[in-house]
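**Q** Sequence and computational prediction follow.
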Amino acid sequence: MDQRIINLFDEYTHKPLTRDHFLKRLAELAGGTSAALALLPFLEVNYANAATIAESDDDIVVEDVKFDGDGSPMGGYLARPKKPGKYGSVLVIHENRGLNPHTKDIARRVAKAGYIALAADALAPFGGTPENEDEARALFAKIDAPKNLNNFLKGLDYLKSRPESNGKTACIGFCWGGALSNQLAVHSPTLKAAVAYYGRQPEAADAAKIKAFVQLHYGGLDERINAGIPAYEAALKAAGVKYELYVYEGAQHAFLNDSAPTRYNPEAAKLAWERTLTIFKAQIS
C-alpha cells in the first residue's frame, strides 16, 4: 500500500483530524471516494484477529478489577496464571484508543507466559473506554497528564499488593502507552523493566532518573516517532541506564498490532515479543 496512505492513517489516529477530513484526504490519495472506502478495511482495526489466547485458556484466569486512582476509581482487565504461586507483574498500557480487545489479548499473552498482567484503562475516570474509537480518541484530549501518570503508578502498586505477586513489576506499552511506559521508567524507582513499543521518548534530561531496564522497539518506517531516538539513546548512554533498542526495518508504526492489517508485521512482531519475554524473565521472574 502507498506509504502516503499509511502515513495519513497514522496522522488520523494521532492528530485531531475529523473522520470527514481523513476520508476526504484518503479519497484524494486513492483516486476517488469508492477507492477510499475500499481501502478502509485494510487500514482500520479488525478485532476478529485479536484473540490469540482465549479467555477460556486452561492456563490462565481473567477478571475485571478496580483499584484506587488519583481522585477517581481506576479499572482494568487482569489476567494471571491459574497455577498457584508467586509471579512477577506486568502493567500493560494500551494505545490511544483505550482498553480494547487487542490490549486484553496482550494481557492474556503475558499471563500465558507466566506473569500477572493488568491492562489498566486510562479512560476509567470518564466511565471507561467507549466502543466507538473516535469517541475514545476524543476523550484522550481530556486526560489530565499528571493524574494519569499517578493512576498508572498506582496500578503498579496494585499489582504489588496482589497475593500472587512476587513484588517485582514491569510495564509494557504501545504507541500512547509506549510513551507512558517511558514515563513510568522515569517516575517509578522500583520498576524493574519498562518495555516501550513505538512510543514517544521522554525528555533527555529525565533519563538520569531511570532505574529500570529499558527495552525499546521501533518500526523502521515510523518517521514521526523515530525522530526522537537519537537524543533519547544518547541520554540513556550518558546516564548509564541499561537498555536495549531495536529498529525493525520495513516495519510500520503499530507493527505488533495484529488487529491492524496494513501495519501488522508478523516477523517483526514475533522477534520483538520474544525479546520482550526474555527481559521479563531476566528482570521479574
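**A** Okay, I see it.

**Q** going forward, measure contacts between C-alpha atoms and count neighbours the same way
**A** Fine.

**Q** Check the gap between Ala119 and Asn49 for me.
**A** Ala119 sits 18 Å away from Asn49, taking Cα to Cα, to the nearest Å as the criterion.

**Q** So for the two, which sits in the more crowded spot?
**A** Ala119 (30 against 15; other Cα atoms under 10 Å).

**Q** Now do the SS call for that one.
**A** strand (DSSP: H, G, I helix; E, B strand; the rest coil).

**Q** How many residues are close by Ala107?
**A** Ala107 has 29 nearby residues by other Cα under 10 Å.

**Q** Give me the contacts around the helix or strand where Ile6 lies.
**A** For Ile6, the element it lies in under DSSP states H and E is helix 3-14. For helix 3-14, the surrounding residues in contact (Cα atoms under 8 Å, 6 or more residues apart in numbering) are 17-19, 22, 25-26, 29-30, 43, 96, 137, 253, 262-263.

**Q** Stretch 38-53 now?
**A** 6, 9, 101-102, 105, 108-109, 112, 258-263.

**Q** buried ones in that stretch?
**A** Leu39, Leu43, Val45, Ala50, Ala51, Ile53 (16 or more other Cα atoms under 10 Å).

**Q** May I have the distance across it, first residue to last?
**A** Across stretch 38-53, first to last residue, Cα to Cα, it's 30 Å.

**Q** Just the buried residues of the contacts of helix 3-14.
**A** So, by 16+ other Cα under 10 Å, the buried ones in the contacts of helix 3-14 are Phe22, Arg25, Leu26, Leu29, Ala30, Leu43, Asn96, Arg137, His253, Thr262, Arg263.

**Q** Out of the residues you listed, which two are the most distant from each other?
**A** Ala30 and Asn96 (25.8 Å; Cα to Cα).

**Q** Please compare the first structure with the one that follows:
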Amino acid sequence: MATQHSPSDEAPRPIPQEAFDWYDAYAHGLMDRRTFINKLGTLTALGFSMSVLTSALMPNYAEAEQVSFNDDRITATYTLFPSPLGHGEGRGYLVVPDALAGTAPVVLVAHENRGLNPYIEDVARRLAIKGYVAFAPDALYPVGGYPGNDDEGRALQASLDRARIEEDFIAAARFLRAHKLSNGKLGAVGFCFGGYISNMLAATLGDDLDAAVPFYGTPADASLQSGIRAPLMLHFAGLDNRVNATWPDYEANLKTHGVDYTAHTYDGVNHGFHNDSTGRYSEEEAELAWSRTLDFFAEHLS
C-alpha cells in the first residue's frame, strides 16, 4: 500500500482506503475530476498533503519499467492491422523474441480504459522475453493514439464508440492468430477494461482463442457467454467491490456452460494491483498472479 512519508522519527502512514476507492470511481467515469480532487482534499485535515495523495494514486511510468524497450532479447515495432467492422484500421505494439526460430504462441495484451500506455507495453515485453509473440493494440489509434497521459487517454477512449473498439480488438486477435510468426495458439490477457476485453474475446472467438486471463475485468454480456470455449484464469482484487459484484452471476453462467475456469482473489489489494506504476500496486500479489498467468499460458498455448 502506498504510504505518506513522515519525518524519520515517525512510522509511515498508510493512505486511507477511501482514497483508492475514490480514484477507482474517478478512473472509471463514476466521479468527475473536480469531485475526486475535492474528496482528496478532505484528507488534508488528517495531515496528508495533496502531492503525496496524488502521487500515490496517479501513475509514474518511468519507475515501472521491468523490460526496457531496447532490451536485446526482443524486437518491438508498431504494426497496423485491418479492422473492417471497427475503425477500418488499427495499430498495435508487436513484440517478438529475438531468439525466435520459426513460430511461437501469440498473446494479445488488452489495455485499460485509457489507451496503450507504457505499463501495457511493458507487459507485452515481459511476455516476449518468455518466448511469446505479444501484441498490444491501441484503441486510441483512430484519434491519434495514446496521448502521453492517462487523463487525456481516458477522455479520448470514452469519446469512441465502444462497439467499434470491441471490433478492433476482435480484428487484432484474428490478425495475431494468423500472423506469420504465430504457431496458431492464441492467448489473451487484459487489465481493467482489458480484463473485460479478454472476457469478451473468449465469448466471441470461440475455438479461435486457446486461453484467456482477465485481471479484474467485468464479464461479456450474458447472452454471449455460451460461446466461451477457451479455458479462463480470472484474477480479482479483494477490495474491488465494483468488479467483484459481477462475479457470482458470471461464475454461475460459466458452470452452466461447462467452461474450464480458475479464479483467484487476492485479499487486501485494490483494483489495479498488478499495475506497478501506481500506489495500488501490490508486489507480492502481482508477482503471484503473473507467475500463475505464465504457467497457465504454458499449459494451454504450448
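**A** Cool, got the structure. From a predicted model like this one, the values you see are computed outputs, not experimental measurements.

**Q** Fetch the TM-score of the aligned pair.
**A** The TM-score (TM-score structural alignment, normalised by the length of the first structure) is 0.95; 284 aligned residues with a Cα RMSD of 1.6 Å.

**Q** Just give me the closest of the buried ones among the contacts of helix 3-14 of the first structure to Ala170 of the first structure.
**A** Using Cα to Cα, these come closest to Ala170 of the first structure at Asn96, 20.3 Å.

**Q** Next, the contact list for that closest one, please.
**A** Counted by Cα under 8 Å, 6+ apart, Asn96 of the first structure has contacts Thr13, His14, Ala136, Arg137, Phe140, Cys175, Trp176, Gly177.

**Q** Just give me the match in the second structure for the fifth one.
**A** Taking TM-score structural alignment as the criterion, the aligned counterpart of Phe140 of the first structure in the second structure is Gln157.

**Q** gap between that match and His28 of the second structure?
**A** Taking Cα to Cα, one finds Gln157 of the second structure at 11 Å from His28 of the second structure.

**Q** Looking at these two, which has the bigger crowd around it?
**A** Gln157 (23 against 17).

**Q** mind listing what's buried in whatever helix or strand the more buried one lives in?
**A** Using DSSP H and E, Gln157 of the second structure sits in helix 150-159. Of the residues in helix 150-159 of the second structure, Asp150, Gly153, Arg154, Leu156, Gln157 count as buried by neighbour count, 16+ other Cα under 10 Å.

**Q** With stretch 256-269 of the first structure instead?
**A** Result for stretch 256-269 of the first structure [16+ other Cα under 10 Å]: buried residues Leu256, Asn257, Asp258, Ser259, Ala260, Pro261, Thr262, Arg263, Tyr264, Asn265, Ala268, Ala269.

**Q** So the first one, which state does it fall into?
**A** Here Leu256 of the first structure is recorded as coil under three-state DSSP.

**Q** how about it, what's its match in the second structure?
**A** Leu256 of the first structure maps onto His274 in the second structure, by TM-score structural alignment.

**Q** Please enumerate the helices of the stretch 201-302 of the second structure.
**A** 241-244, 247-256, 283-301 (DSSP state H, counting those that start in this stretch).

**Q** Can you lay out those helices as JSON lines showing distance to Glu167 of the second structure?
**A** Shown next, in JSON lines, are these (distance: least, Cα to Cα, whole Å):
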{"stretch": "helix 241-244", "distance to Glu167 of the second structure": "23"}
{"stretch": "helix 247-256", "distance to Glu167 of the second structure": "22"}
{"stretch": "helix 283-301", "distance to Glu167 of the second structure": "24"}
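
**Q** Sort out which one of the buried residues of stretch 256-269 of the first structure lies nearest Ala194 of the first structure for me.
**A** For those, the nearest to Ala194 of the first structure is Leu256 (16.7 Å; Cα to Cα).

**Q** before we move on, back to that, what's next to the helix or strand following the helix holding Gln157 of the second structure, contact-wise?
**A** Once helix 150-159 of the second structure ends, the next helix or strand along the chain (criterion: DSSP H and E) is helix 162-177. If you take Cα under 8 Å, 6+ apart as the criterion, helix 162-177 of the second structure is touched by 81-83, 85-87, 89-90, 106-108, 135, 137, 139, 182-186, 197, 201, 205, 208.

**Q** Could you rerun that using 6 Å?
**A** By Cα atoms under 6 Å, 6 or more residues apart in numbering, the residues outside helix 162-177 of the second structure that reach it are Ser83, Leu85, Gly86, Gly184, Leu186.

**Q** The last one touches Asp208, doesn't it?
**A** No: taking Cα atoms under 6 Å as the definition, Leu186 of the second structure is not a contact partner of Asp208, at 7.2 Å.

**Q** Mind checking which of these two has more residues around it?
**A** Neighbour totals were compared for Leu186 of the second structure and Asp208, and Leu186 leads with 29 against 18 (other Cα under 10 Å).

**Q** wait, what's in contact with that one?
**A** Val106, Val107, Arg177, Leu209, Asp210.

**Q** now, which of these sits nearest Thr218 of the second structure?
**A** Using Cα to Cα, the contacts of Leu186 of the second structure come closest to Thr218 of the second structure at Leu209, 18.3 Å.

**Q** hmm, back to that, give me the buried subset of the contacts of Leu186 of the second structure.
**A** Among the contacts of Leu186 of the second structure, those classed as buried by 16+ other Cα under 10 Å are Val106, Val107, Arg177, Leu209, Asp210.

**Q** Nearest to Ser49 of the second structure among these?
**A** Distances from Ser49 of the second structure to those, taken by Cα to Cα, are shortest for Val107, at 41.2 Å.

**Q** before we move on, what SS does the closest one have?
**A** From three-state DSSP, the assignment for Val107 of the second structure is strand.

**Q** which part of the second structure lines up with the very next helix or strand once past the helix holding Ile6 of the first structure?
**A** Later in the chain than helix 3-14 of the first structure, the nearest helix or strand by DSSP H and E is helix 19-30. The alignment of helix 19-30 of the first structure onto the second structure (TM-score structural alignment) spans residues 33-44.

**Q** Same question for stretch 230-237 of the first structure.
**A** Going by TM-score structural alignment: stretch 230-237 of the first structure matches residues 248-255.

**Q** Now the matching stretch on the first structure. Mean distance?
**A** On superposition with the first structure, the mean distance recorded for stretch 248-255 of the second structure (mean Cα distance after the TM-score superposition for the first structure) is 0.8 Å.

**Q** before we move on, what about stretch 293-301 of the second structure?
**A** When the first structure is overlaid, stretch 293-301 of the second structure sits 1.0 Å from its aligned residues on average, using mean Cα distance after the TM-score superposition for the first structure.
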